[in-house]
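Student: kindly return the folded structure for what I paste below:
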Amino acid sequence: MHDIKVIRDNPQTFDHALKRRGLEEEAVWLATTNSRYLAILRVLESWRHKRKIASDKIHQAMKANDTEMVTALKSEVVECKTAIAQLEIEEKEIDSELKKRLEGIPNLPLPEVPDGADEHGNVQHHIFGKKRDYAFTPKPHDDLGGALGDMDFEAAAKLSGARFVVLKRGLARLERAIGQFFLDVHTGEHGYTEVNPPLLVRDDAMFGTAQLPKFADDQFRATRTPTIEESEAVWSAMGLAQKEGRAVTGEDRRRFLDIKQSVGLWLIPTAEVPLTNLVRDSILDEKELPLRFTALTPCFRAEAGAAGRDTRGMIRQHQFSKVELVSITTPEASKDEHERMLSCAEEVLRRLGLHYRVMTLCTGDMGFASQKTYDIEVWMPGQGEGGAYREISSCSVCGDFQARRMDARYRASDGKPRFVHTLNGSGTAVGRALIAVMETYQQADGSIAVPDVLQPYMGGRKAIGREG
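Tutor: This next block holds a predicted model:
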């Protein structure tokens, strides 16, 4: 979310940044609409003030038995109420229109982010390791897993449909080992606090990290039918108030929203959502920062915008496991924290002995909430002739974009509250790490060598072959 005051004061800078993202200018419309909104508020306040003065005078006139004055003042109050009612409608309409427009505008890229329209504009930052040579033609992970009998897409399709997988025996344990290894490194060496968050979250949590409202079609929503008691409570909160001729209070609305959201929750697309929202609606002490959280969770994505892409194997699934990294910090420290987060995500891949490259995403390929993003792309030798690089982690700095949507602030040393800066990154995607390990460590007989760092998590097992 953007600060309308900053847009109003720096319209050319704002529009230039939007153009770098390939978007149309917005500053003039936003500033003009905001000016209209402020003008209506001023007029509204003057009418409210006029009504208050007239109401006060009515009491004085009644005490003085001045019926003529009372009648005139009551007429004036009616006039005020009519004007106020109309202005309040206009004020709400413009406010809603302005918020809706602001909610749909992505974050602005930092100056050092390369310009580009799509992934072809991304720039290689650095590379680790090199491609392995094989005395045989490397196979893709789904062929390897199928031959081992440990990766079953047909069984998953019977249970849930396309883009799901059932892992068994050695591969199920290997995926679990990878996730546990990632968590142990990040908590034991990198200073992240492990969190086991809810997998179902409310609308405002998804809004806070910018999955809503723009990307609702990419998410899964779990709903249920309200109970009789809940339905009656909704009526009590909203309908009964109106029936009794009283105004619906803020408490009524909160009660209504609590009930409404309890029957419709979102499955998290990433643990970034609950981890970042841990600081929503709060003012932290600057001494607490940075806060660093990590979690290993299932993640759920509808992949509505990826129809026809990566339909084979485990590359793009509706459900997958991921270790997420989230940092909450001050504006002054966020750039350094971004580099630190990238190094943490890289470290676990280095210990697995995986070859990868780091790409700085261009303006046209960054996520909606990001100011700057590094993608780590791991080499998978079984992905076509010569292999292919596949994204396994994205590390992004978001500035105060998410913090404004969540109202997440800290109290600086001068005593003034300021918005925190948020960062998130994959540390890393466990399913894709499994694929990379399988394809990188495959052997001529179709077995999978277990990397040294994972063997303690596998009970000392050094290879996964066909069992039974």
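
Student: please count neighbours and contacts with C-alpha atoms only from this point.
Tutor: Fine.

Student: so Met151 sits right up against Arg169, yeah?
Tutor: No - using CA atoms under 8 Å, Met151 is not in contact with Arg169; the gap is 9.2 Å.

Student: those two: which is more packed in?
Tutor: Met151 (25 against 14; other CA atoms under 10 Å).

Student: any idea how far Val166 is from that one?
Tutor: 6 Å (CA to CA, to the nearest Å).

Student: once you drop chain neighbours, what's closest to the residue nearest the centre of the chain?
Tutor: The centre of the chain sits closest to Thr209, judged by CA atoms, centre = their mean, with a distance of 3.4 Å. Of all residues not flanking Thr209 in the chain, Gln402 sits nearest, at 5.4 Å (CA to CA, 6 or more residues apart in numbering).

Student: show me what the host helix or strand of that neighbour is packed up against.
Tutor: Using DSSP states H and E, Gln402 sits within helix 401-406. With contacts taken as 3 or more CA pairs under 8 Å, 6 or more residues apart in numbering; DSSP states H and E, helix 401-406 sits against helix 203-208, strand 421-429.

Student: what distance separates the next helix or strand after the longest one from the centre of its chain?
Tutor: Read it as strand 421-429. With elements assigned by DSSP H and E, the helix or strand that comes after strand 421-429 is helix 430-440. Distance of helix 430-440 from its chain centroid, counting by CA atoms, centre = their mean, to the nearest Å, is 25 Å.

Student: which strands and helices sit next to the helix or strand just after helix 430-440?
Tutor: Next helix or strand after helix 430-440 toward the C-terminus (DSSP H and E): strand 448-449. Judged by 3+ CA pairs under 8 Å, 6+ apart, strand 448-449 is in contact with strand 463-464.

Student: what is the strand it packs on packed up against?
Tutor: strand 448-449.

Student: please work out which residues outside the strand it packs on touch it.
Tutor: Contact with strand 448-449 is made by 438, 441-443, 462-465, as judged by CA atoms under 8 Å, 6 or more residues apart in numbering.

Student: one more to line up against the first:
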Amino acid sequence: MYDIKWIRDNAAAFDQGLANRGASPLSARLLAIDDRRRAAIQTAQASQERRNALSKEIGQAMAAKDMARAEALKAEVAGLKEALSAAEVEEKATVAELDAALAAIPNTPLPDVPVGKDEHDNVEVRRHGEPRTAATLGFEPKQHFEIGEALGQMDFEAAAKLSGARFVVTRGHLARLERALGQFMLDIHTTEHGYTEVNPPLLVKDAAVYGVGQLPKFEEDLFRTTEGFWLISTAEVSLTNLVREEIVPEERLPFRYTALTPCFRSEAGAAGRDTRGIIRQHQFSKTELVSITTAEQALEEHERMTAAAEAVLKRLGLAYRTVLLCTGDMGFASRKTYDIEVWLPGQNAYREISSCSVCGEFQARRMNARYRPGEGKSPRFVHTLNGSGVAVGRALVAVMETYQNADGSVTVPEALRPYMGGLTRIEKAA
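Tutor: Model (predicted):
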């Protein structure tokens, strides 16, 4: 969400930021709406001031028994009342129009974000680990759903009977492995990276979804209950809104929150993509990271958060690369985003497993979330960051494909064995 005063003072920079994201310039349109709003306010103020002055004159005319003048003044007051009412209606309408327009505009990218159209213009920052391929494995790797179905522990037909497409039922050791991954991630982030674990609501109100920028633009990507609640598409929604309509002391920042929750997405724009397996599901688990900071802390916190997500993959022995997203591939609320892409031997490709973004004060303005720099100083908007630490389902995919064996079994990574009761290998049940 933007401050219209900032747009008025920085119209060229605002339009350039939108142009970098492939959007048309909007400052002229927005300022025209704001000019109408300001004109309505001025008209209302002038009408009210004139009414106040006329009230005194009417009193004076009545005292002087000049009834003709008093009646004429009363007629003018009646006209001013209509003008005042019309100006107030116009102000309300232009405020609503301006708010709706501002709410639909994506955040402007930071100067160091590469300008580009899509994922082909993203810039690789670093790589870690050696990707496993048929040459290094000694056999042709299978995809996770082939492995899971052969083990008898990944059932898409049962899920389809229950819920339809883009759902899965996992059983036995695979179900435990998925649970182990989430617990492993939470333990790392809370004991080593300073995040506070939160168990937030999965159902939220309109204001919470609007606050992080998912409404109104992305309504079709979300699930809504008949009671008007939204199912969270990520714990970012709940965690970020913990500071909504708050003013916190600066010395308490940064806040760092993490949560392991189910996430729900309609995948409205994903027709025909990743239809096999669990890469793109309507329901999946994710460990989320959220930071609330000052402007001065935000960029360093972004690097710290990304490193925390990468640490999970390092400990699991998974190969990955980190890329800086270009302007055309960033999320709506982001000013800068790193995607972490894990290597999947079965697909012979890197696939996104985490996305870490710094959003500036974009979300804070929508939530009215502020901090007080010091005694007597005016509150400022906090800066918000979010990232996956990481997507549990995709981590399960990466572990299954990376640690698969020629006989169809899956070796359990050493880091997860304490969570698996010491189990070292997942095999098909006898």
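
Student: TM value for the aligned chains?
Tutor: With the length set by TM-score structural alignment, normalised by the length of structure 2, the two chains reach a TM-score of 0.96; 426 aligned residues with a CA RMSD of 1.4 Å.

Student: any chance of the contacts of strand 448-449 of structure 1 in CSV, with distance to Ala61 of structure 1 and neighbour count too?
Tutor: Below are the contacts of strand 448-449 of structure 1 laid out as CSV (distance: CA to CA, whole Å; neighbours: other CA atoms under 10 Å):
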residue, distance to Ala61 of structure 1, neighbour count
Met438, 89, 28
Tyr441, 92, 20
Gln442, 94, 24
Gln443, 98, 19
Lys462, 95, 15
Ala463, 95, 16
Ile464, 94, 20
Gly465, 96, 20
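
Student: pick the one among those residues closest to Ser55 of structure 1.
Tutor: Met438 (78.7 Å; CA to CA).

Student: distance of the closest one from Thr33 of structure 1?
Tutor: Met438 of structure 1 is 55 Å from Thr33 of structure 1, by CA to CA.

Student: ok so, going back, where does the helix holding Gln402 of structure 1 end up in structure 2?
Tutor: On structure 2, the counterpart of helix 401-406 of structure 1 by TM-score structural alignment is residues 362-367.

Student: average offset between that stretch and structure 1?
Tutor: In the superposition against structure 1, stretch 362-367 of structure 2 averages 0.5 Å from its aligned positions (mean CA distance after the TM-score superposition for structure 1).

Student: what do you get for stretch 80-91 of structure 2?
Tutor: Looks like 1.4 Å for stretch 80-91 of structure 2 (mean CA distance after the TM-score superposition for structure 1).

Student: what helix or strand is Leu423 of structure 2 on?
Tutor: Leu423 of structure 2 belongs to no helix or strand, assigned by DSSP H and E.

Student: for the helix holding Gln402 of structure 1, give me every contacting residue.
Tutor: 1-2, 107, 205, 207-210, 277, 279-281, 369, 409, 419-422.

Student: distance between it and the chain's centre?
Tutor: 10 Å.

Student: same check, this time on stretch 53-63 of structure 1
Tutor: 54 Å.

Student: and for stretch 16-36 of structure 1?
Tutor: 23 Å.

Student: hmm, back to that, return the most buried member of the helices and strands packed on helix 401-406 of structure 1.
Tutor: Across these, averaging neighbours per residue (mean count of other CA atoms under 10 Å) puts strand 421-429 on top, at a mean of 28.

Student: strands of the stretch 201-350 of structure 1, start to end?
Tutor: Remark: strands assigned in the stretch 201-350 of structure 1 by DSSP state E, counting those that start in this stretch are 220-223, 264-267, 282-285, 291-300, 319-329.

Student: quick one, which of those is nearest to Ala61 of structure 1?
Tutor: Closest among the strands of the stretch 201-350 of structure 1, once you apply CA to CA, is strand 282-285, at 48.6 Å.

Student: now what about that closest one, what contacts it?
Tutor: Residues contacting strand 282-285 of structure 1 (CA under 8 Å, 6+ apart): 407-412, 417.

Student: how about stretch 32-44 of structure 2?
Tutor: 4, 83-85, 87-88, 90-91, 94-95, 97-98.

Student: by how much does that stretch deviate from structure 1 on average?
Tutor: Looks like 1.5 Å for stretch 32-44 of structure 2 (mean CA distance after the TM-score superposition for structure 1).

Student: rewinding a little: need the helices and strands packed on helix 401-406 of structure 1 in CSV (columns: distance to Thr330 of structure 1).
Tutor: What follows is these, written out as CSV (distance: least, CA to CA, whole Å):
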stretch, distance to Thr330 of structure 1
helix 203-208, 18
strand 421-429, 6
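
Student: distance of the counterpart of Pro379 of structure 2 in structure 1 from Val113 of structure 1?
Tutor: Using TM-score structural alignment, the partner of Pro379 of structure 2 in structure 1 is Pro417. Counting by CA to CA, the gap from Pro417 of structure 1 to Val113 of structure 1 is 29 Å.
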